[in-house]
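In: coords please:
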Amino acid sequence: MRSETTAGAKPPARTAVHHLDPLLIALKVIARHFERPDSDAILTSGLPLVDGKLTVELLFRAAQRIGLKCSQLDGRLADILPVALPSILFLDGDVPAVVIREVSEDCYAVQLPNVKGIRTVQLKDLEERYSGRAIGVELVYSAPGAVMDEETRARLHTEHWFWSALRRHRKDYVSIVLAASLINLLGLAAPLFIMNVYDRVLPNKAFPTLWVLAAGLVLALVFNFVLTWARARLIDDVARHIDIRLSSTLFEKVLNMSLAVRPTSTGAFVSHISQYEFLREFFTSNTVALFTDLAFIGVFFLVIWQLSGWLVIFPALAVVIVIAAGLMLQFLIGRKLTVAQGQSAMRQGLLVETISSIETVKSLRAEGHLLRRWDDNAHATSGTSEEIKRLSSIGLNVAQLCQQLATIGIVAGGTYAFAAAEMSSGAIIATVILSSRAIAPLSQIAMTLTRARQAWLSFRLLDSIMKLPDERISTRSFVNRKVAKGGYQFSGVRFHYPHSDRNILNDVSFKAGAGEKIGIVGRIGSGKTTVARLMSGLYFATEGEILLDGVDIRQYHPQEVRNAVGFVNQEADLFDGSVKDNILLGDPEADDEALIAAAKMAGVDSFVSQHPMGYDMPTGERGSALSGGQRQAIALARVLIKKPRILILDEPTSSMDIPSERQLILHLKKAILPGQTVFVATHRQGMLELVDRLLVLEGGRLVADGPRDAILDAMKKTKVPNREN
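Out: Down below sits the predicted model:
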């Protein structure tokens, strides 16, 4: 086991978070114990930290990333420690301490919070401070650099993204079922009350009995009200917790999904994610209570049989007919739901594309064309929806008809039984009420089966999304590497984007030493942006290899690459918020001094200082409130604020005017650090002042590589020198 003092140095901002986050410290100690990656970037990147810290729930998620599994521990500390090691104990309330191993009997090696090094602590001393909360941590897989086999993968992913969320509330669901069962049992009170009034109170004028029965019924109704209210509150509470967990899980998947498997249509992808609403609504509504009501049909039939004997045949036949009709209708409804799902995805895709490109639509006068596509889809969707509603209404009408026919059968049959002195009038009335109560849930069976079918389709769709690979490969044991220098080497690199067979890059090979300043030039579509994306780890080469500091870039954890690389893409995507919010995305822990320094280097301060709101100036959705040059300046500041070891600029001034570009170049010359590796992909010759070497791409191939001035002179003469070896 490595000691605490051998941990690698951390960037200043990350170190601050490390010292202030006791749960992160505890997790890093355990990670080192198991020889797992322990850098802050790997453990916390992408997690919704609360005030920059891990919570217990986030601790579980962070541990799973590095092949560890956490579990809550209950019981006496003396029973926990000999078995569950290492573990995290919460002392003095909520202070986490890591118990690493047993040193001797009742003595343990413990990493105490805010204490350097590992101390030996006796069990009795831990028990005095133990708050009753503990977390056990176990290693799930450990083969360095190897992908897990299926058995180990199953162990790590025993918690399904959806079913695990429901299992967490299994006790609540048991309570909901019990409440629904009691509500159904109390539902027997009213018909039995009426039967006794007709059969015993009225013939004998037994008014004291009437009041006793009435008091009992009132008490039953009060209990029924309380149970119904409690059940509704519990269902809402469970729904809220499940909603928070599932929505966070799905959004985290969207953020961490590998770009190589990203769906081509953003709108359709959004539509697929929105299917979560159907799934959540089905499992967090009164569905559980409804199924309990359906299960109690047998209880009602048993009571009816006790009261009226053979008359139970009528409601039983009604139930069989309603269920059969519901199942037949579901076959038809299910096919329509599949069609409706596809139509909804197409409609959502068209809507998202239109809204995001509304300026282009207006400038091209393409409103009519898009409106026609929308109307065609709307007509198709409306027709499908109408057919689904029509089929569902048939099921409802069948249930109502069967309920009425069962009532007629009971009354008619009961009349003959009454004439033969086999049944009382009160029993007939009670049987009618119980029959209606038994069949009533079936009136919703068509709609319930429809919702169940929709929920199943949504589940399959979302489950397929959740099974898509992440760029953060949890099944791979990354060696704890950091990008130390910033040198690159491309060797025979070929690449094509997903859903396309055409290579964008063909046999590209070059070597860039750490600290070099290199420009990448070429015509539109020559592959400049693709090279930048490959260097930043957004995509991996289809063929060939890319080395970063002499190591295949795939051996680094993606977050370690992103931590070292500052990539400014030419789209300059911004988020709705303020200028300050967007810049701080590069380093949320940066102070105002660092913010202003980065803004000045990128030229943001020049236009922000003239706005009355300053750095609180709103950017609008995707930067719609700003000019193209202003968006690029903010995107550049967002990268400069984190002072990356490698700076990759893709057309950083394509939307800037000449004076703004000149000012930016002057600032960047001062901002670029001596050992910083810089790549600039550009069409603007002015930006080439920042570089000493040029790579020339043509048709996805590297056609020239040499000193900047030599390459530029050759290009002016329309003759590019051969690539230097």
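
In: From here on, just use CA atoms for contacts and neighbour counts.
Out: OK.

In: what's the residue positioned nearest the centre of the chain in contact with, if anything?
Out: By Cα atoms, centre = their mean, the mean C-alpha position of the chain lies nearest to Leu250, the distance being 2.2 Å. Listed by Cα atoms under 8 Å, 6 or more residues apart in numbering, the contact partners of Leu250 are 273, 466.

In: Can you name the secondary structure element that comes next after the helix or strand harbouring it?
Out: Using DSSP states H and E, Leu250 falls within helix 207-256. Counting by DSSP H and E, the next helix or strand C-terminal to helix 207-256 is helix 266-274.

In: Give me the contact list for that next one.
Out: Residues contacting helix 266-274 (Cα under 8 Å, 6+ apart): 250, 263, 344-353, 458, 461-462.

In: quick one more, to check against the first:
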Amino acid sequence: MSAATSSASTPASGDLASAAIASCRTAFLTVGLFSAVLNLLMLTGSIYMLQVYDRVIPSHSIPTLIALSIAVAAAYAMQGLFDLLRQRILTRIGSALHAALWQPVVCNILRGPLRGGANRGLQLSHDLDSVRSFLSGLGPTTLFDLPWMPLYLAGCFLLHPYLGWTLVVGAVLLFGIALLTEVLTRAPTRDASRAGAIRGVQLEAGRRNAEIVAALGMEQRLIDRMGAANEDLVAAQQRNADIAGSLGALSKTLRFMLQSALLGLGAYLVIEGLASGGVMIAASIMGSRALAPVELAISIWRPFLGARQAGQRLRAALGKGDASNPDVAPERAVHRLTVEQVTIAAPGGTTAIVHNASFALEAGQAVGIIGPSAAGKSTLARALVGIWPIARGEIRLDGATLDQWPAEIRGGMIGYLPQDVELFDGTVAENIARFDPEIDEAAVIAAAKAAGAYEMILKLPKGFEMRIGEAGATLSGGQRQRIALARALYKDPFMVVLDEPNASLDAEGDAALTDAIRRVRARGGIAVIIAHRPAALAAVDLVLTLANGHVQAFGPKDEVLRKSLAAHPAPGGAALQAVPDARSVPAAAAS
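Out: Next up, the predicted model:
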């Protein structure tokens, strides 16, 4: 079960699901051994009735009856103990698999949007719960009991061949029903799973965008849109239930008929003098026990199919794993950022958004990246912080590519403020500290002051300890942006990438942003600012212009802006005049 306690920050490569199951091999073997003992002990009732009818009643021996009853009670007590232990082991196998795969599953969910292709959202967590629930239920015990059917068949043949063949015919019929159940429910189960996943994604999207849904009167339209997936789900589940229910009722009826047939055939054999009364009762009990696992298998068929499909999805999602953390990482970067002939496409896409971009920044420099909409500015920002892949070229910090550092260490060297600010349900301090379990209070306060958010936070109810709600719902847009800026500046990261950092800021916020960029430069950091509003460029010394994914110019701010303005003049030179001179940056920052 060692996989359950893995503490690696990223999953190791390999078939994680198979490895987790393999780690439970000993426990499964123990369950198999207990099942063998249990199925032998389940012969107790048949043997007891056989002895009572054939030995105790003819001899009228009370001591023999008492001795047999004591032995049977002890056997039943042992049977109950082994059944309890078997179920407990299976429950713990389910919990161990859940613990072993929980971190890889969550990593897969969190990284899914960054990989492109089909995003299953929360489906994988539901799949993991489905597998654990199945392993902790009656399903596995039924599967472990099925191989022992031949034991009861052999017992019936020993009692009389007619009884044995009757049981064989019944078992074949029940197995046929089980196989028919598998064939007929396969497609509805698959359809229900697919429709459930689609409906879940649509519901989550509607919940996440509740404000725009209410404001624009889109509620009924979204409900109608989700209705198709919901109807598909209900219809598939209904087909599945109808098939499984009908065949389950048929198997139960057949089993009752077989038990009565064994009793009737046993009575015939007694009348003909071919068997004793004990044989008639024992055969009925043994036949019932032989057919019970088949009937149970039919009743658990839907959960079994669901767990099997969930396991297949887990294997597909976790099969390749993720690259493990390097054993030896470079020192923290403190000198330079180098972008060399970088081409970037969206995750899972093939069309390049940024083409052959190259530039370099030294410690203490800041660059403003400007350009029209859809020029590739945010794409470049995502690649710089390592969340979008690079098709060609290299991004290096102090000569090392980003993947040479473990994710947590790399994240500590990078501050990132995305265009769409996302905060998490927690306190203001927890959000600024990036949910570090050991919050550095001094670093939180320093980051808040660096972002110009300290006084603002103090005015909030409970200050730094205020819970902000999901996605920062209790805060205004400007408050969220300044807290997210403080998060980006937490513990003085070497490279700070800010995408449209002043989109929701007022004049006071703009001034705080400018001061924050100056502080980054003054302490020897690097700042990359994606900007549409000229005020965001006040503290940068370099400007890079992008158009159609190509770098058009890169160099000193005044020079690049002058050339850009000459190529695309604005009325009255307003754009250029709105950009403060970089010479206001302290000398230490500009060096």
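
In: Send over the TM-score of the superposed chains.
Out: TM-score of the superposed chains, computed with TM-score structural alignment, normalised by the length of the second structure, equals 0.88; 568 aligned residues with a Cα RMSD of 2.9 Å.

In: just to revisit the earlier point, list buried residues within the contacts of helix 266-274 of the first structure.
Out: With burial judged by 16 or more other Cα atoms under 10 Å, the buried subset of the contacts of helix 266-274 of the first structure is 250, 344-352, 458, 462.

In: now, which of those residues sits nearest Leu505 of the first structure?
Out: The closest of these to Leu505 of the first structure turns out to be Gly349 (Cα to Cα; 29.9 Å).

In: Check the gap between Pro441 of the first structure and Phe314 of the first structure for me.
Out: 16 Å (Cα to Cα, to the nearest Å).

In: do the same with Leu332 of the first structure
Out: For Leu332 of the first structure, the distance to Phe314 of the first structure - Cα to Cα - is 28 Å.

In: Could you export the buried ones among the contacts of helix 266-274 of the first structure as CSV, including secondary structure and distance to Leu178 of the first structure?
Out: Below are those laid out as CSV (DSSP: H, G, I helix; E, B strand; the rest coil; distance: Cα to Cα, whole Å):
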residue, secondary structure, distance to Leu178 of the first structure
Leu250, helix, 31
Ser344, helix, 38
Ala345, helix, 40
Met346, helix, 43
Arg347, helix, 43
Gln348, helix, 41
Gly349, helix, 44
Leu350, helix, 47
Leu351, helix, 45
Val352, helix, 45
Ser458, helix, 29
Leu462, helix, 31
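
In: and whichever strand or helix holds Gly45 of the second structure, which stretch of the first structure?
Out: Element membership for Gly45 of the second structure, per DSSP H and E: helix 44-51. Aligned by TM-score structural alignment, helix 44-51 of the second structure falls on residues 189-196 of the first structure.

In: average gap between the matching stretch and the second structure?
Out: With mean Cα distance after the TM-score superposition for the first structure, stretch 189-196 of the first structure departs from the second structure by a mean of 2.3 Å once superposed.

In: Can you get me the centre-to-centre distance for that stretch and its chain?
Out: 52 Å (Cα atoms, centre = their mean, to the nearest Å).

In: Stretch 614-631 of the first structure now?
Out: With Cα atoms, centre = their mean, you get 28 Å for stretch 614-631 of the first structure.

In: next one: stretch 87-96 of the second structure
Out: Distance, centroid of stretch 87-96 of the second structure to centroid of chain: 21 Å (Cα atoms, centre = their mean).

In: next one: stretch 440-458 of the first structure
Out: With Cα atoms, centre = their mean, you get 26 Å for stretch 440-458 of the first structure.

In: Same question for stretch 551-560 of the first structure.
Out: 24 Å.

In: repeat for stretch 627-634 of the first structure
Out: 30 Å.

In: Read off where that stretch ends up in the second structure.
Out: Using TM-score structural alignment, stretch 627-634 of the first structure pairs with 476-483 in the second structure.

In: Show me which parts of the matching stretch are buried, residue by residue.
Out: Quick answer for stretch 476-483 of the second structure (16+ other Cα under 10 Å): 479-483.

In: Return the residue of the first structure that is most distant from the centre.
Out: The first structure, Cα atoms, centre = their mean, max distance from centroid: Asn204 (68.0 Å).

In: Quick one: residues contacting that one.
Out: Applying Cα under 8 Å, 6+ apart to Asn204 of the first structure gives no contacts.

In: Tell me the one among the buried residues of stretch 476-483 of the second structure nearest to Thr427 of the second structure.
Out: Using Cα to Cα, those come closest to Thr427 of the second structure at Ile483, 11.0 Å.

In: okay, now Lys580 of the first structure: neighbour count?
Out: 20 (other Cα atoms under 10 Å).

In: How about it: what's its closest non-neighbour residue?
Out: Leaving aside its chain neighbours, Lys580 of the first structure sits nearest to Tyr615 (5.2 Å; criterion: Cα to Cα, 6 or more residues apart in numbering).

In: Aligned to that neighbour, what sits in the second structure?
Out: Tyr615 of the first structure maps onto Phe464 in the second structure when the alignment is built from TM-score structural alignment.

In: In this structure that match contacts Leu458, no?
Out: Yes: Phe464 of the second structure lies in contact with Leu458 (Cα atoms under 8 Å); the separation is 7.0 Å.

In: Look at these two and report which has more neighbours.
Out: Phe464 (21 against 13).

In: neighbours of the aligned residue in the first structure for Ala448 of the second structure, just the number please.
Out: Residue pairing (TM-score structural alignment): Ala448 of the second structure is matched to Ala599 of the first structure. By other Cα under 10 Å, the residues close to Ala599 of the first structure number 26.

In: cool, Gly309 of the first structure as well?
Out: With other Cα under 10 Å as criterion, Gly309 of the first structure counts 15.

In: what's the answer for Ile395 of the second structure, then?
Out: 25.

In: cool, and Ile25 of the first structure?
Out: 24.

In: Please apply the same query to Ser357 of the first structure.
Out: There are 11 residues near Ser357 of the first structure, going by other Cα under 10 Å.

In: when you align them, which residue in the second structure goes with it?
Out: With TM-score structural alignment as the criterion, Ser357 of the first structure matches Asn209.

In: cool, and Val226 of the first structure?
Out: Val226 of the first structure maps onto Leu81 in the second structure, by TM-score structural alignment.

In: in the stretch 401-550 of the first structure, which spans are strands?
Out: 488-495, 505-512, 517-522, 543-548 (DSSP state E, counting those that start in this stretch).
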